[in-house]
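S.K.: Okay, structure incoming, though there's no sequence with it:
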């Protein structure tokens, strides 16, 4: 106990409903350490959980678009020609990227 970083203990009482509410909030944050949760709430007043799944979906979509662009670049390098359909495909992929970025913004706002 001499090496304990936090040397001061704070105790308080809650009723059954308050305890259930605290545990529900902890479970929503995927937190199991009640002491950590209570300390963060006392010091910061709130805990923000960020859902990064939106970014994972967008990243995989953009990765697919990048593969299409790489295929076009390989074809251009192999033939030394740029075809009108290649340019159309590049424009379409650009449009897809803009749509994906707008989708990110709409989910964040």
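M.R.: Perfect, I can see it now. Remember, predicted model here, so these are calculated numbers, not experimental data.
S.K.: alpha carbons only for contacts and neighbour counts from here, please
M.R.: Fine.
S.K.: Could you list the buried residues of the lengthiest helix in the chain?
M.R.: What stands out as the longest helix in the chain, according to DSSP state H, is helix 53-79. By 16 or more other Cα atoms under 10 Å, the buried positions in helix 53-79 come out as 58, 62, 65, 69, 72.
S.K.: what's the distance between the residue nearest the centre of the chain and residue 106?
M.R.: By Cα atoms, centre = their mean, the mean C-alpha position of the chain lies nearest to residue 52, the distance being 1.4 Å. Look at residue 52 and residue 106: by Cα to Cα, to the nearest Å, they are 14 Å apart.
S.K.: what's the spacing between the longest helix of the chain and its chain's center?
M.R.: Computed by Cα atoms, centre = their mean, to the nearest Å, the separation of helix 53-79 from the middle of its chain amounts to 21 Å.
S.K.: want to compare, so here's the second one:
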């Protein structure tokens, strides 16, 4: 008698079948039933939230814009006001602080 006697059916598109076969090949599993059972019972879904990364990208873009403005002033007048440089430095340090905070949270989770 069969140990596994409950059948579960689902449908895939032809593209999904090809993708499944590639994933099986990478995993080194040739038995489709064994692969699907392993993924269904032991697999997990990774849900990634990139909102913080998008915030960093936006902040880095702002820093790049500020740096370009400082460079234009330096090229035009031969000097830059130190308050602008200090403001730029503070913005960069703020971003690095946020990145450090996120990395620590990811490492602790």
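M.R.: Right, received. Where do you want to start? Quantities reported herein were computed from a predicted structural model and do not represent experimental measurements.
S.K.: Show me the helices in the second structure, by range?
M.R.: Counting by DSSP H, the helices of the second structure are 14-27, 32-42, 51-77, 82-108.
S.K.: got CSV for the ones you listed, with distance to residue 5 of the second structure too?
M.R.: Formatted as CSV, the helices of the second structure follow (distance: least, Cα to Cα, whole Å):
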stretch, distance to residue 5 of the second structure
helix 14-27, 23
helix 32-42, 13
helix 51-77, 44
helix 82-108, 42
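S.K.: List just the one of these that sits closest to residue 8 of the second structure.
M.R.: helix 32-42 (10.2 Å; Cα to Cα).
S.K.: between the closest one and helix 14-27, how big is the angle?
M.R.: 80 degrees (axes from the mean of the first three to the mean of the last three Cα atoms, to 10 degrees).
S.K.: distance between helix 32-42 of the second structure and the chain's centre?
M.R.: 26 Å.
S.K.: got the buried residues for that helix?
M.R.: residue 35.
S.K.: Kindly report the same for stretch 92-108 of the second structure.
M.R.: Counting neighbours by 16+ other Cα under 10 Å, stretch 92-108 of the second structure gives residue 95 as buried.
S.K.: Repeat that for stretch 4-21 of the second structure.
M.R.: 20, 21.
S.K.: okay, how far is it across that stretch, tip to tip?
M.R.: When the termini of stretch 4-21 of the second structure are compared using Cα to Cα, they are 23 Å apart.
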